[in-house]
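> coords please:
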Amino acid sequence: MANTTISMSKIRKIIRMYTNGRSIMSIAAQADTSRNTVKKYLASFKDSGFTFEEVDALNDKELEDFFGKSREMPPTGRMQSMLRCFPHVDKELKRTGVNRHILWGEYYKEFPDGYQYSQFCFYYTQWKARVNPTMHMDHKAGDKLYVDFAGQKLSITDKETGEIITVEVFVAILGASQLTYVEAIGSQQKEDFITACENTLHYIGGVPDAIVPDNLKAAVTKSSRFEPTLNETFADFADHYGTTILPARAFRPRDKALVEGAVKIMYTRIYAP
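From the prediction side, this is the model:
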């Protein structure tokens, strides 16, 4: 009966044995079910991209929605309502200062019987992976430092004159540890940019194997998909510190997804307040 929904406890047992390295034949015998049924639920588990601990944290109703009835029949009304919200959620998350918790609050206000925050994030991540799949990147310690400017500026006030001065916001993040450095500087000109990069190296206490900037003029004088031309002063800076410059490809934000994420966190924790 490969197409029959089995108990949630048995599904947990199947996934637990799989993560412990048991074979499908052994799992089927131990769980007293067919190999096709085991394969079906394991395929759903592997497609989800989540760990056993994350899936096991769901209650039986949520696990049934995810591995049970949702595989046999159309989603429940509650699930459909949430899924219809996700395209709007995905669009709103691109706005400055907006995060998942804010959007979940709006969703829960409209649907009081809806999912709690942790399950909302769980299903959104699953939906996002399905409609816009990405490749996981493993970062080595000390390998790359990603640098960029925030898209929106901040302003400071001169205490003596009261003049409001607009400033650029520089952001840098290490790939492996995700240690982040943020500094407000006068402009995106090469002098300010290189000074901010140098301050970052002093802050992290070392020099990475490579610095990954966007294609801003202070770093790249001529962008190219294969061999961009570096700004000479910035190249001299890299030579002085014994590192390499690896500019991100133009219009490829995923090449520097970490620093893009750091900018979003900064918008939420600095700009929005």
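> hey, let's count contacts and neighbours off CA atoms from now on
Noted.
> Distance of I14 relative to N36?
According to CA to CA, to the nearest Å, I14 stands 12 Å off from N36.
> So these two - more neighbours on which side?
In this view I14 and N36 are compared by other CA atoms under 10 Å, and I14 has more residues nearby, 24 against 15.
> Let me see the contact set for the more buried one.
When contacts are counted by CA atoms under 8 Å, 6 or more residues apart in numbering, I14 touches 27, 31, 38, 42.
> Could you also give me the structure for this next sequence, so I can compare it with the first?
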Amino acid sequence: MADYRAIMALLLQGRSYRQIVDAVGCSHRDVSAARKTLDDRGLNAGALAEMSDVELAGLFPDGRSKVSAGYDLPDFAQVVKSMKANPHFTLLQSWRTYVGARSVLRKYGYAQYCHLFGRYAVKNDLVATLHHEPGMAMFVDWAGDTIPIADAVAGRSVKAYLFVAVLPFSGYVFCQAFTDMRSEAWVNAHVNAFSFYQGIPQIVVPDNTLTATHRKTKGDAARFVNDKYRHMADHYGTAIVPARVRSPRDYPEDSVIPSPCRRPLVGPGFVGPYSG
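So this is what the prediction gives:
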């Protein structure tokens, strides 16, 4: 199933269909479905941010999830084995082999074949190397360990918490130490990272730190972008897209508010400081 939250967020930001297809890796049909849902239901960025994953999924029922017994089920275990043996082996090649094999059952089309392989990958916890575009994303988090800082005036040592941002395409890293991990420090760290990089990424991907996201209800898997963090994104015109809970390998697509101030990371263009 397409990542409709990311698609709708980018639509609300005013991105073109082609830009969204390239960014999310979806089809034009997926973008059209998201556009129709936004228009029919009158959704804005705030409403999208408040919507849980379950509620969002209910807007896009996936009829393809029902696998018909009349179709020849692909041998995806063998496909994965071929991919491991040959890094240049593609799904398109495997689909052509699948279609060419003799069977009395019907064959899946390429789009449905890819969809089924995606379900197989999730079910079997398979991972793949992600390829990033320049200026597309910035990953952020608090580093796991604190660092001691000597306070010469007070004659004591204090803890410093390290904020880390990275551009995945280039591996360009920005770090800054703070005396706490409160919301003000978190937002200021982003502002300083944008200034350091001299531009704004299209999306910012935080891990699920409490200064970035929160749960509406204790124990709820769905997390929502904190208001002050979202207002900062409003000012700079970027999208906050948290990594999925308990899915650290996502780190490498909840709310976005469009802004005419946005500048791409592919060149200089820092927007004025945020004071919200």
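> TM between them?
Superposed pair, TM-score by TM-score structural alignment, normalised by the length of the first structure: 0.45. Supporting alignment: 135 aligned residues with a CA RMSD of 2.5 Å.
> and the two most separated of the contacts of I14 of the first structure?
Spatially, the most separated pair among the contacts of I14 of the first structure is A31 and L42, at 13.1 Å (CA to CA).
> Would you format the contacts of I14 of the first structure as JSON lines with distance to F149 of the first structure included?
JSON lines is the format used below for the contacts of I14 of the first structure (distance: CA to CA, whole Å):
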{"residue": "I27", "distance to F149 of the first structure": "52"}
{"residue": "A31", "distance to F149 of the first structure": "54"}
{"residue": "V38", "distance to F149 of the first structure": "49"}
{"residue": "L42", "distance to F149 of the first structure": "43"}
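> Sitting in helices, which of these do you find?
Under the assignment DSSP state H, the contacts of I14 of the first structure contribute 27, 31, 38, 42 to helices.
> and the gap between the third one and S26 of the first structure?
With distances taken as CA to CA, V38 of the first structure is found 10 Å from S26 of the first structure.
> Which one's more surrounded, the two?
Neighbour count, other CA under 10 Å: between V38 of the first structure and S26, V38 has more, with 21 against 13.
> these two touch, right, the more buried one and I24?
Yes. In this structure, V38 of the first structure is within contact of I24 by CA atoms under 8 Å, at 6.8 Å.
> hang on, T221 of the first structure is in a strand, isn't it?
Yes. Counting by DSSP: H, G, I helix; E, B strand; the rest coil, T221 of the first structure is found in a strand.
> That one: how many residues sit nearby?
For T221 of the first structure, the count of nearby residues is 14 (other CA under 10 Å).
> Would you map the helices across the stretch 1-150 of the second structure?
4-12, 17-24, 28-41, 45-50, 53-58, 76-85, 91-100, 110-123 (DSSP state H, counting those that start in this stretch).
> same check, this time on the stretch 51-200 of the first structure
52-56, 60-63, 69-72, 77-92, 100-110, 117-131, 190-204.
> Tell me which of the helices of the stretch 1-150 of the second structure is the most buried.
Each of the helices of the stretch 1-150 of the second structure was given a mean neighbour count from mean count of other CA atoms under 10 Å, and the largest, a mean of 24, is that of helix 4-12.
> got the angle for that helix vs helix 28-41?
70 degrees (axes from the mean of the first three to the mean of the last three CA atoms, to 10 degrees).
> Tell me what angle helix 4-12 of the second structure forms with helix 17-24.
Put simply, helix 4-12 of the second structure runs at 140 degrees to helix 17-24, going by the same axes, to 10 degrees.
> In this structure Y41 of the first structure contacts K10, no?
No. Using CA under 8 Å, Y41 of the first structure is not in contact with K10; the gap is 10.5 Å.
> Pick out whichever of these two has more residues nearby.
Y41 (20 against 14).
> any idea how far M25 of the first structure is from that one?
As judged by CA to CA, Y41 of the first structure and M25 of the first structure stand 14 Å apart.
> In the longest strand along the first structure, which residues are buried?
Longest strand in the first structure, counting residues (DSSP state E): strand 164-174. Buried residues in strand 164-174 of the first structure, counted by 16 or more other CA atoms under 10 Å: 167-174.
> In those, find the pair that's most separated.
V167 and L174 (23.4 Å).
> Name the nearest residue to A235 of the first structure, ignoring sequence neighbours.
Closest residue to A235 of the first structure apart from its sequence neighbours, by CA to CA, 6 or more residues apart in numbering: I245 at 7.3 Å.
> residues contacting the one you found?
Taking CA under 8 Å, 6+ apart, one finds 210-213, 235, 238 in contact with I245 of the first structure.
> next one: A189 of the second structure
Contacts of A189 of the second structure by CA under 8 Å, 6+ apart are 163, 176.
> Was I right to think A184 of the first structure contacts V167?
Yes. With contact defined as CA under 8 Å, A184 of the first structure reaches V167; the gap is 6.0 Å.
> Quick check: neighbours shared by the two?
L154.
> Secondary structure of S157 of the second structure: a strand, I assume?
Yes. Counting by three-state DSSP, S157 of the second structure is found in a strand.
> Who are the contact partners of S81 of the first structure?
With CA under 8 Å, 6+ apart, S81 of the first structure has no contacts at all.
> how far away is it from Y107 of the first structure?
In terms of CA to CA, S81 of the first structure sits 9 Å off from Y107 of the first structure.
> swap in K222 of the first structure?
45 Å.
> For those two, work out which one has more neighbours and name it.
Y107 (21 against 13).
> Okay, that one and S118 of the first structure: tell me how far apart.
Shown here: Y107 of the first structure relative to S118 of the first structure, a distance of 13 Å by CA to CA.
> same question, G77 of the first structure
19 Å.
> what does E54 of the first structure give?
E54 of the first structure is 10 Å from S118 of the first structure, by CA to CA.
> So which of the two has more stuff around it?
S118 (12 against 9).
> Can you get me a residue count around W104 of the first structure?
21.
> That one and F120 touch, don't they?
Yes. Between W104 of the first structure and F120 a contact is recorded at 7.1 Å, counting by CA under 8 Å.
> Need the residues touching each of the two.
Contacts common to W104 of the first structure and F120, judged by CA under 8 Å, 6+ apart, are absent.
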